[in-house]
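Undergrad: Only the shape, not the letters, is given here:
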């Protein structure tokens, strides 16, 4: 049998591992510099923990784990499980008889679950970073894998908009050290809710945001087609046509929204929040070219409630290489209320591809050889081992091989 890899997965050579570590080390250093503490969670979670948090499309991409207890079940239940398994061969399954666990889809929902389970032990605001793999049953393509790493930084227990400003600084500092020129696209889910109210499609908010989030992939015509197919009228779509002709001036676009949102409380709240984040970031020296108000940015995850971010490389065609946002209600689904949160993620695998394409890896990112011995025989071998062990002992990692 010819060996092969599962679709959407990869092997990493020593060169690739070293380069990935180079990226991770820079991100980890900055996470800790900004006050974040490390956390790790299990590779798989209870299925109920994950489902219903990512929207309908996200739920379809969750890798479910087949229960291993089918052979241990009693006769009647075993027959039912076997019948369910046969049905599952023809269509996606969700029966608890077959699966009650799944590989994690992202790091945010498991983090919210952790906070809910440990909120009595945590000091708020609690800042954590997490660097681990996630899995999605997506269609593999360039920059999109079924197994990939996310590098997350989140803050829970604070409603302060200064957290958004701080995360903008974290993004820009990290990418500057990686020498990747980026633009941070920013929007606010309250603005999107305000737009839905303005167009009279509040009941179609999810359909609206899911379609809008695909603008860079399917274009205006594709978005309009999806909106029509979801039952949104042409009249409502016409009212939203200005979304596709925004100027390059973020504050000018916000001013236009203020006029359209007259009497629209949630929309005006979103404009106010976004105006604060952009203004304070600019006051701290952020270049206006690096921070763009993108009114069509929606991000497809249902749990966002406020600011949303997406980071794109300026010199490579790769889609987003980072993203995140505010999620003030996520722990409520786990029974813990009033724990606001916000977080961002760096896409390690896409960042790697961008840096490789642009030749941004320094030579010393992969070289860790400091000395080399020439071996001419047994006596020389012993001598080289003796020196080698002496150096390692000084660095506290000498290993005696018997």
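TA: All right, it came through fine. If you're wondering where the values come from, they're calculated on a predicted model, not measured in any experiment. Residues are numbered from 1 along each chain as shown.

Undergrad: can we go C-alpha only for contacts and neighbour counts from here?
TA: Fine.

Undergrad: Return the set of buried residues in stretch 45-61.
TA: The neighbour-count check on stretch 45-61 (16 or more other C-alpha atoms under 10 Å) flags 45-47, 49-51, 53-54, 58-59, 61 as buried.

Undergrad: Now for the most centrally placed residue in the chain: which residues touch it?
TA: The C-alpha lying nearest the average C-alpha coordinate of the chain belongs to residue 345 (C-alpha atoms, centre = their mean; 4.3 Å). Residues counted as contacts of residue 345 (C-alpha atoms under 8 Å, 6 or more residues apart in numbering) are 150-153, 322-324.

Undergrad: List buried residues within these.
TA: For the contacts of residue 345, buried by 16+ other C-alpha under 10 Å: 150-153, 322-324.

Undergrad: between those residues, which is nearest residue 36?
TA: residue 153 (7.0 Å; C-alpha to C-alpha).

Undergrad: what helix or strand does the closest one sit in?
TA: Using DSSP states H and E, residue 153 sits in strand 147-156.

Undergrad: what's that strand packed up against?
TA: strand 126-135, strand 341-347, helix 348-357 (3 or more C-alpha pairs under 8 Å, 6 or more residues apart in numbering; DSSP states H and E).

Undergrad: next, the one to line up against it:
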């Protein structure tokens, strides 16, 4: 007996109904990307391993899917390396490529390679799958799509404001009201690490702090201790765990805490300017809130960082995030090119829309009209009518075989087709067609050579 096939954990098959909903999100996001002046690009699904490694921090590097070299890759490994059984030594010998972990680093590589072809500031959007060797759980997959929008070549804080507006516009269009756009600044985090005496452990400090909503205050403190951050430093950072009040109040509190840190004070000034500008412009359905524990955990962020939380009551992690990376292209040799970008978590947005029942009902209808098949000349006339309907933008089809009417109508019901057209021998003789409304059961007859009257009812 053949073994039942399966797919890898963290991956999924998508049914037609699911893809229609996913495409609805794709189309909505893409529409707003274009309205904001972003241009599309695509990059390969896999990159050279050295392009990706070292760009996401230690945790990110572990989650990169490596691709084995073709051929007898083991024979090319020297005995010393092979016998050491150290993955860090062996991997570069047997793997030269890897599946992309995100779209930002490949974008930086793209900018460097095509810098002489681009007009700066360059605004790009990219909608492609990425892969991460993560532990699968609700809303977290090993293969998933990212939807990114980035601007490179301009260090104006107006870009951050525009990206906040972009988030708000997309979620408003999706009817996903009440999301929280969390913001912080890496320079503020650096300033905090400086004033508590843990500047040399900035990465460990921010990675642990970023997990506050997942492992709680005690869990964060334990991780910081495990990473070598002194108890006194953690005690000085404790007020961050319970910072409250309005955005202005929080900034004022942070300003007092970081008055002796030049870098921290600069971060506060930049974040204050962004918040004041957004407040002056207004948001349609989202809330902008400072979250000083937000760190994003990625090494390449240097300025403002973003994370999007779903509406309250929805048990889901972030549905978007991003930030400023002032020298990401520098890792590929192109210095002093400022960049800032955001990403939409398409799969999580899908789950949130599904949970809240926000997908338009019309998406359930993959077909507007089905013509039943009586065979012979009747089927030919039905096919002619289908062609006319399609030319006007109506999703129409003819059942492929002259099966029993019960079977054809059951098919229409399963596909949730609202209208079924019949052209039998009598209709053929009368040069007409009969339309049955599958919702209320009513039937109406229309002239076959002039279906306009029927089209006006749709």
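TA: That came through fine. Model, not experiment: these values are computed from the prediction.

Undergrad: Put one on top of the other, what's the TM-score?
TA: Scored against TM-score structural alignment, normalised by the length of the first structure, the superposed chains reach a TM-score of 0.93; 392 aligned residues with a C-alpha RMSD of 2.2 Å.

Undergrad: element containing the residue in the second structure that residue 299 of the first structure lines up against?
TA: Matched across to the second structure, residue 299 of the first structure falls on residue 296, judged by TM-score structural alignment. Using DSSP H and E, residue 296 of the second structure falls within no helix or strand.

Undergrad: Surely residue 296 of the second structure and residue 207 touch.
TA: Yes: in this structure, residue 296 of the second structure is within contact of residue 207 by C-alpha atoms under 8 Å, at 7.5 Å.

Undergrad: quick one on the thing from earlier: for the strand holding residue 153 of the first structure, grab the matching residue range in the second structure.
TA: The aligned range for strand 147-156 of the first structure in the second structure is 143-152, by TM-score structural alignment.

Undergrad: That stretch vs the first structure, mean deviation?
TA: For stretch 143-152 of the second structure, the mean deviation from the first structure after alignment is 0.4 Å (mean C-alpha distance after the TM-score superposition for the first structure).

Undergrad: Show me how far that stretch is from its chain's centre.
TA: Centre-to-centre, stretch 143-152 of the second structure and its host chain are 7 Å apart (C-alpha atoms, centre = their mean, to the nearest Å).

Undergrad: likewise stretch 225-237 of the first structure?
TA: On C-alpha atoms, centre = their mean, the centre of stretch 225-237 of the first structure falls 29 Å from the chain's centre.

Undergrad: and what of stretch 207-225 of the second structure?
TA: Per C-alpha atoms, centre = their mean, the centroid offset for stretch 207-225 of the second structure relative to its chain is 26 Å.

Undergrad: Which residue range of the first structure does that stretch align onto?
TA: Using TM-score structural alignment, stretch 207-225 of the second structure pairs with 210-228 in the first structure.

Undergrad: List the buried residues in that stretch.
TA: Those would be 210-215, 220, 222-224, 226-227, for stretch 210-228 of the first structure by 16+ other C-alpha under 10 Å.

Undergrad: Nearest to residue 95 of the first structure among the buried residues of stretch 45-61 of the first structure?
TA: residue 47 (10.7 Å).

Undergrad: What's the match for that closest one in the second structure?
TA: Using TM-score structural alignment, residue 47 of the first structure sits opposite residue 49 in the second structure.

Undergrad: so how far is residue 106 of the second structure from its match?
TA: 11 Å (C-alpha to C-alpha, to the nearest Å).

Undergrad: Kindly report the same for residue 312 of the second structure.
TA: 34 Å.

Undergrad: Is the most far-flung residue of the first structure relative to its centre in a helix, a strand, or coil?
TA: Largest separation from the mean C-alpha position in the first structure: residue 379, at 54.9 Å (C-alpha atoms, centre = their mean). Three-state call for residue 379 of the first structure (DSSP: H, G, I helix; E, B strand; the rest coil): helix.

Undergrad: what are the ranges of the helices in the stretch 1-150 of the first structure?
TA: Taking DSSP state H, counting those that start in this stretch to define them, one finds helices in the stretch 1-150 of the first structure at 14-33, 47-50, 55-60, 75-88, 108-118.

Undergrad: Out of those, which is closest to residue 253 of the first structure?
TA: helix 55-60 (28.7 Å).

Undergrad: contacting residues around that closest one?
TA: With C-alpha under 8 Å, 6+ apart as the test, helix 55-60 of the first structure has contacts from 50-53, 137, 300-302.

Undergrad: what about that helix, distance to the chain center?
TA: With C-alpha atoms, centre = their mean, you get 15 Å for helix 55-60 of the first structure.

Undergrad: compared with the second structure, how much does that helix deviate?
TA: So helix 55-60 of the first structure averages 0.2 Å relative to the second structure (mean C-alpha distance after the TM-score superposition for the first structure).

Undergrad: who touches residue 69 of the second structure in this structure?
TA: Counting by C-alpha under 8 Å, 6+ apart, residue 69 of the second structure has contacts 94-97.

Undergrad: again, but for residue 100 of the first structure
TA: Contacts of residue 100 of the first structure by C-alpha under 8 Å, 6+ apart are 46-48, 64-67.

Undergrad: counterpart of it in the second structure?
TA: In the second structure, residue 100 of the first structure lines up with residue 96, judged by TM-score structural alignment.
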